[in-house]
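Trainee: dropping the sequence and predicted coords here.
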Amino acid sequence: MFSGSIPALVTPFRDGQVDEAAFRSFVDWQIEQGSSGLVPCGTTGESATMTIEEHNRVVRICVEQAAGRVPVIAGCGSNDTRIALEHMFAAQAAGATAALVVAPYYNKPNQDGVFQHFAYLAERCDLPIILYNVPSRTITDIGIPVMHRLAEEFSTVIGVKDATGNLGRVTAQRLACGPRFCQLSGNDETALGFNAMGGVGCISVTANIAPRLCADFQSACQSGNWEAALHLQDRLYPLHDAMFCDSSPGPVKYALSRLRNDMPTEVRLPITWPSGAARTTVDRALEIAGLV
């Protein structure tokens, strides 16, 4: 089972291309700082504006550089079921541990369509699947009855990244899918409550910036040291909030530019560099967290 602090990695771009050297160095830093897993090609990694070739290359680089030190959960989602399967096959061939597969976006399938999408993938590829439920972006929700049916019928559907913001779902999903179903928060700011209700970790945006603090926070939760976890939550909360004070991952890349000289600052359209007000918000959050 996956657990702990698992950053949804940014993808460094330089002159319009993936900066492989910077990405490899970033992977090493994340592992050294205590991250317990890695997610390349998620939302924060700007997967929506990568070519299929770039996407698969970034997953491969991440697996190679991690070299078995931590598991790699490869972003494999698409609103085209066939493309999602292509990504899964490529991730499996690269040696990824699991696939993170978002609910189909834009198409707005009904709940049967959502089930059939994931069933199609699970029937054709045995790479473990973590469902990614983020209806604020996809419009489509992975309903709890669908989640239950998927977990019951397919042993490779092993968990969920829940970015609904509805903490009550942690209990409802555990009751529906069983205690072995791996529940990871998709929202840093509610990860404390999520863990208290039965979650086991977070696929994190903030961990790009503060991997050690996020790892310590998750460790405190896992050991039941809620006083220490609350202290770290208060220290990190302004940073959690600042990461979305402008369109993500602009604020994330700005924060990284203040901490690491080797990380390029490029974002891909339609994402733009964060505004001056947003950068000021990030600066203040970095100070509160004690990172600058």
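Mentor: In hand now; what should we look at?

Trainee: from here on, contacts and neighbour counts on C-alpha atoms
Mentor: OK.

Trainee: longest helix in this structure, please.
Mentor: helix 226-242 (DSSP state H).

Trainee: and that helix, what does it pack onto?
Mentor: Judged by 3 or more C-alpha pairs under 8 Å, 6 or more residues apart in numbering; DSSP states H and E, helix 226-242 is in contact with helix 191-196, helix 211-222, helix 276-289.

Trainee: any idea which of those is most buried?
Mentor: With neighbours taken as mean count of other C-alpha atoms under 10 Å, these reach their highest mean count in helix 211-222, at a mean of 22.

Trainee: please compare the first structure with the one that follows:
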Amino acid sequence: MIKGSTVALVTPMNQDGSISWESLEQLLEFHIENGTQGIVSVGTTGESATLTMAEHKAVIKFTADYCRGRIPVLAGTGSNNTMEAVELTKTAAEAGANLTLSVVPYYNKPSQEGLYQHFKTIAEAVDLPLMLYNVPGRTVTDMSNETVARLARIPNIIGIKDASADISRVQAIKAMAGQDFAMYSGDDATSLDFLLAGGDGVVSVTTNVSPRAMQSMCMAAIEGNRELAERLDASLQPLHKNLFLESNPVPVKWALNLMGLIPPGIRLPLVPLAEQYHDQVRQALIESGVL
């Protein structure tokens, strides 16, 4: 089980929108050197919605090849098409990813039974640990605690990234699914409370720009050092707030470009961060000690 901070990694792109493989390698090394505990490749923050299937597979393979034996890779393989999710998950297994992150199907608005059958089909098709991803703010459908607990009985479904910001779910799900079922926060702003409630880690946007501080905060909370965790979290709150001024990953890609880590590219329908927010994001980076 990964303990601490996993980064929801951006997919770096050149001005023309093509993938910057050189910058991707630089980002991976940056996280390995700065204590990040896991890499999510091609999740929401990685612009999975606008990568072609071939690009999606290529980024996962590149990431898995580079990170092999150094840091766990969680391949983003979710889809609102169950068979497409199975295909991506098979690709992740072949590429050598350590586990997969599979989002609740978006747009279709499936029932709880539909969610169960969707994830059961993926898990049974590919012998690779699978982490569920519940993010009702993007998918509309909210996976219930009961459905999560039901899925937890499938051997290779090992945990969930929960971005509902409902802290009560941590112990409610662990009570039904077992204490070994891994719980990761997908909401940076409330991640401290999630960890103090018994969570095992975070899958974080903020970690893109401040990996060492996020890992330190996570471990302080997990180890029960509330005072240190609260102090570290307070220093990160400007990032938690201002990296979501526009839709993720718009602000964090702008911030990483300002830090000199990636080119400025992003794909339509997303566009670069509006100029009116530049000073706010820059100031958040300064207040949090990144710049």
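Mentor: Here it is on my side, so go on. Keep in mind it's a predicted model, so treat the numbers as computed, not measured.

Trainee: buried residues in the longest helix of structure 1, which are they?
Mentor: In terms of neighbour count (16 or more other C-alpha atoms under 10 Å), helix 226-242 of structure 1 has its buried residues at Trp226, Ala229, Leu232, Gln233, Arg235, Leu236, Tyr237, Pro238, Leu239, His240, Ala242.

Trainee: ok, so of the residues you listed, who is nearest Val102 of structure 1?
Mentor: Distances from Val102 of structure 1 to the buried residues of helix 226-242 of structure 1, taken as C-alpha to C-alpha, are shortest for His240 (21.6 Å).

Trainee: returning to what we had before: can you redo the helices and strands packed on helix 226-242 of structure 1 as JSON lines with distance to Ser185 of structure 1?
Mentor: JSON lines is the format used below for those (distance: least, C-alpha to C-alpha, whole Å):
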{"stretch": "helix 191-196", "distance to Ser185 of structure 1": "6"}
{"stretch": "helix 211-222", "distance to Ser185 of structure 1": "11"}
{"stretch": "helix 276-289", "distance to Ser185 of structure 1": "21"}
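
Trainee: please identify which of these is closest to Ala122 of structure 1.
Mentor: helix 191-196 (26.9 Å).

Trainee: can you name the next helix or strand after that closest one?
Mentor: Going down the chain from helix 191-196 of structure 1, the next helix or strand is strand 201-204, by DSSP states H and E.

Trainee: quick one: that next one to structure 2 mean distance?
Mentor: Once fitted to structure 2, strand 201-204 of structure 1 is off its aligned match by 0.4 Å on average (mean C-alpha distance after the TM-score superposition for structure 1).

Trainee: tell me how many other residues crowd the aligned partner of Ala163 of structure 1 in structure 2.
Mentor: Aligned by TM-score structural alignment, Ala163 of structure 1 pairs with Ala163 of structure 2. Residues contacting Ala163 of structure 2 under the criterion other C-alpha atoms under 10 Å number 22.

Trainee: please apply the same query to the one 10 residues further on.
Mentor: By the measure other C-alpha under 10 Å, the count of residues near Ile173 of structure 2 is 22.

Trainee: Asn166 of structure 1 now?
Mentor: For Asn166 of structure 1, the count of nearby residues is 10 (other C-alpha under 10 Å).

Trainee: can you check Leu131 of structure 1 too?
Mentor: Leu131 of structure 1: 25 neighbours (other C-alpha under 10 Å).

Trainee: now name the helix or strand holding the spatially closest residue to it that is not a sequence neighbour.
Mentor: Excluding its sequence neighbours, the residue lying closest to Leu131 of structure 1 (C-alpha to C-alpha, 6 or more residues apart in numbering) is Val160, at 4.5 Å. Assigned by DSSP H and E, Val160 of structure 1 belongs to strand 157-162.

Trainee: just checking, what packs against that strand?
Mentor: Strand 157-162 of structure 1 packs on strand 129-133, helix 144-153, strand 182-185, going by 3+ C-alpha pairs under 8 Å, 6+ apart.

Trainee: can you name the next helix or strand after it?
Mentor: helix 168-177.

Trainee: now do that following helix: which elements does it pack against?
Mentor: When contacts are defined as 3+ C-alpha pairs under 8 Å, 6+ apart, helix 168-177 of structure 1 sits against helix 144-153.

Trainee: contacts for the helix it packs on?
Mentor: 111-112, 114-115, 118-119, 157-158, 172-173, 176-177, 181 (C-alpha atoms under 8 Å, 6 or more residues apart in numbering).

Trainee: next one: Arg137 of structure 1 from Gly37 of structure 1, what distance?
Mentor: Applying C-alpha to C-alpha, to the nearest Å, the value for Arg137 of structure 1 to Gly37 of structure 1 is 24 Å.

Trainee: so those two - more neighbours on which side?
Mentor: When neighbours are counted by other C-alpha under 10 Å, Arg137 of structure 1 and Gly37 differ, and Gly37 comes out ahead with 22 against 15.

Trainee: let's have the buried residues of helix 226-242 of structure 1 in TSV, adding distance to Gly68 of structure 1.
Mentor: Shown next, in TSV, are the buried residues of helix 226-242 of structure 1 (distance: C-alpha to C-alpha, whole Å):
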residue	distance to Gly68 of structure 1
Trp226	31
Ala229	28
Leu232	29
Gln233	30
Arg235	31
Leu236	29
Tyr237	31
Pro238	33
Leu239	30
His240	29
Ala242	32
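
Trainee: out of the helices and strands packed on strand 157-162 of structure 1, which is the most enclosed?
Mentor: Greatest average neighbour count among those goes to strand 182-185 (a mean of 28), per mean count of other C-alpha under 10 Å.

Trainee: can you give me the offset of it from its chain's centre?
Mentor: Centroid displacement of strand 182-185 of structure 1 relative to its chain, using C-alpha atoms, centre = their mean, to the nearest Å, is 11 Å.

Trainee: leaving aside the residues next to it on the chain, what's closest to Ala197 of structure 2?
Mentor: Closest residue in space to Ala197 of structure 2, ignoring its immediate chain neighbours: Val170 at 6.6 Å, by C-alpha to C-alpha, 6+ apart.

Trainee: can you give me the strands in the stretch 1-150 of structure 2?
Mentor: Counting by DSSP state E, counting those that start in this stretch, the stretch 1-150 of structure 2 has strands at residues 4-8, 38-41, 73-76, 99-103, 130-134.

Trainee: end to end, how far does stretch 193-212 of structure 1 reach?
Mentor: Using C-alpha to C-alpha, one end of stretch 193-212 of structure 1 lies 20 Å from the other.

Trainee: where in structure 2 does it fall?
Mentor: Stretch 193-212 of structure 1 corresponds to residues 193-212 in structure 2, going by TM-score structural alignment.

Trainee: what does the matching stretch rub up against?
Mentor: Residues contacting stretch 193-212 of structure 2 (C-alpha under 8 Å, 6+ apart): 2-10, 31, 34-36, 40, 45, 161, 167, 170-171, 182-188, 191, 214, 218, 221-222, 224, 226, 239-240, 243, 252, 255-256, 290.
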